[in-house]
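S.K.: Structure, please.
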Amino acid sequence: MLVRKARLHDASNVYDLVNSLSHDGTLLKRSFAEVCENIRDFTVAVSDSGIFLGCGALHLYGPHLSEVRSIVIKPEARAQGAGGRILGALIDEAEEHGIQSVCLFTRIPDFFFKYGFRVVEDKTELPDKIFKDCQTCPRLHRCDEVAMVRGRIPRVSILGPRIEAEQLVRIGG
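M.R.: Have a look, this model is predicted:
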């Protein structure tokens, strides 16, 4: 198995796989144009014979935070280690950029514990993620994902205001 940075010719496979899990809300639906625009964020796993097995992306918010997103493995390729290898490559990439805080939102937290992620009880502690994606998510007010972070939670936000828990309570959040 080879784990490598995605290339533009991988966009169709990434698009198909990510959107195969968007109908039930597991992943956010992505347009083909969006996948192409962000293909450099993706890392893919391919079999020794070149068959696409899965993908994951690392979104950079800034020097304070990155996010693992769209990590998904084809059903027939699960339990072969592709998910762990992709995740490891994404963590390494964040570290190469000097980013010590890596977050993600998931419904399968047990997979991520063994890679040093821990649960973030208060999602508002990740305001860049909330501002970037949660505002447009169809599950905004009924989110069933677990927020997780590897490293320390950043004390800065660059996309929107950092809302403290007390402020959120006052405004009805």
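S.K.: okay, CA-based contacts and neighbour counts for the rest of this
M.R.: Fine.
S.K.: What's the first helix or strand after the longest strand seen in the chain?
M.R.: As assigned by DSSP state E, the longest strand anywhere in the chain is strand 52-62. In the C-terminal direction, the helix or strand that comes right after strand 52-62 (DSSP states H and E) is strand 65-73.
S.K.: Show me what the longest strand of the chain packs onto, helices and strands only.
M.R.: If contacts are counted by 3 or more CA pairs under 8 Å, 6 or more residues apart in numbering; DSSP states H and E, strand 52-62 sits against helix 11-19, strand 42-46, strand 65-73, helix 82-96.
S.K.: let's see this one next to it:
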Amino acid sequence: MLVRKALLKDATNIYDLVNSLSGDGTLLKRSFAEICENVRDFTVSESDGGVFLGCGALHFYGPHLCEVRSIVVKPEAKGQGAGGRILGALIEEAEEHGIQSVCLFTRIPDFFFKYGFRPVEDKTELPDKIFKDCQNCPRLHRCDEVAMVRGRIPRISILGPKIEAEQLVRISG
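M.R.: Model prediction:
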């Protein structure tokens, strides 16, 4: 099994897999253009024979926080370790960038516990995520996902009301 950064040629497979789970709200629907624009955020897994197995993305909010998004494997690849290998690569990428706080929203928290994620009781403690995606989610007022974080919860935000971007530059610079 190979885990690697996605290439533009992977966009169709990513689009098809992510959107196969958007009908029931498991994942947010993504347009093909959005996948292409953000393909560099994705990491993919493929079999030794080159068959696409799954994907996951790492979205950067700033030096204080990133988010694991759209992590999914094909049904026939479940239990083969592809999801864990993708997640491990995304965590390693966050660490390479010096980001200590990684968040995600999920309906399967048990999978993420073994990778050091823990639940966040109050989702508003992650305002960057709320401002970026939650407002567009069909389940906005009836969210059934568990917010999780690996590392500490950031005390700053660049999209939400915690502090302004100029203050972030002074803090991180």
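S.K.: Mind telling me the TM-score for this superposition?
M.R.: Remark: TM-score between the superposed chains equals 0.93 [TM-score structural alignment, normalised by the length of structure 1]; 163 aligned residues with a CA RMSD of 0.8 Å.
S.K.: The longest strand of structure 1: average distance to aligned residues in structure 2?
M.R.: Taken over the aligned residues, the distance from strand 52-62 of structure 1 to structure 2 averages 0.2 Å (mean CA distance after the TM-score superposition for structure 1).
S.K.: tally of neighbours for L126 of structure 2?
M.R.: L126 of structure 2: 24 surrounding residues under other CA atoms under 10 Å.
S.K.: residues touching R40 of structure 2, list them.
M.R.: K5, A6, L7 (CA atoms under 8 Å, 6 or more residues apart in numbering).
S.K.: Using a markdown table, lay out the residues you listed together with secondary structure and distance to G79 of structure 2.
M.R.: Formatted as a markdown table, the contacts of R40 of structure 2 follow (DSSP: H, G, I helix; E, B strand; the rest coil; distance: CA to CA, whole Å):
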| residue | secondary structure | distance to G79 of structure 2 |
| --- | --- | --- |
| K5 | strand | 21 |
| A6 | coil | 22 |
| L7 | coil | 25 |
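S.K.: For ChimeraX, write a command that selects the buried ones of these.
M.R.: This is how ChimeraX selects the buried members of the contacts of R40 of structure 2, with burial counted by 16 or more other CA atoms under 10 Å:
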select :5,6
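S.K.: Out of the contacts of R40 of structure 2, which is nearest to K114 of structure 2?
M.R.: For those, the residue nearest K114 of structure 2 by CA to CA is K5; the value is 23.0 Å.
S.K.: Is that closest one in contact with F42, as I believe?
M.R.: Yes - if you go by CA atoms under 8 Å, K5 of structure 2 and F42 touch, sitting 6.2 Å apart.
S.K.: Let me know the distance separating V169 of structure 1 from P138 of structure 1.
M.R.: For V169 of structure 1, the distance to P138 of structure 1 equals 22 Å [CA to CA, to the nearest Å].
S.K.: Can you check which part of structure 2 stretch 47-59 of structure 1 sits on?
M.R.: Stretch 47-59 of structure 1 corresponds to residues 47-59 in structure 2, going by TM-score structural alignment.
S.K.: any residues touching that stretch, and which ones?
M.R.: 1-2, 13-14, 17, 41-46, 66-74, 77, 82-83, 86-87, 90, 94.
S.K.: quick one: contacts for the residue nearest the centre of structure 1?
M.R.: Among the residues of structure 1, R69 comes closest to the average C-alpha position under CA atoms, centre = their mean, at 1.6 Å. By CA under 8 Å, 6+ apart, R69 of structure 1 lies in contact with G56, A57, L58, H59, L104, F105.
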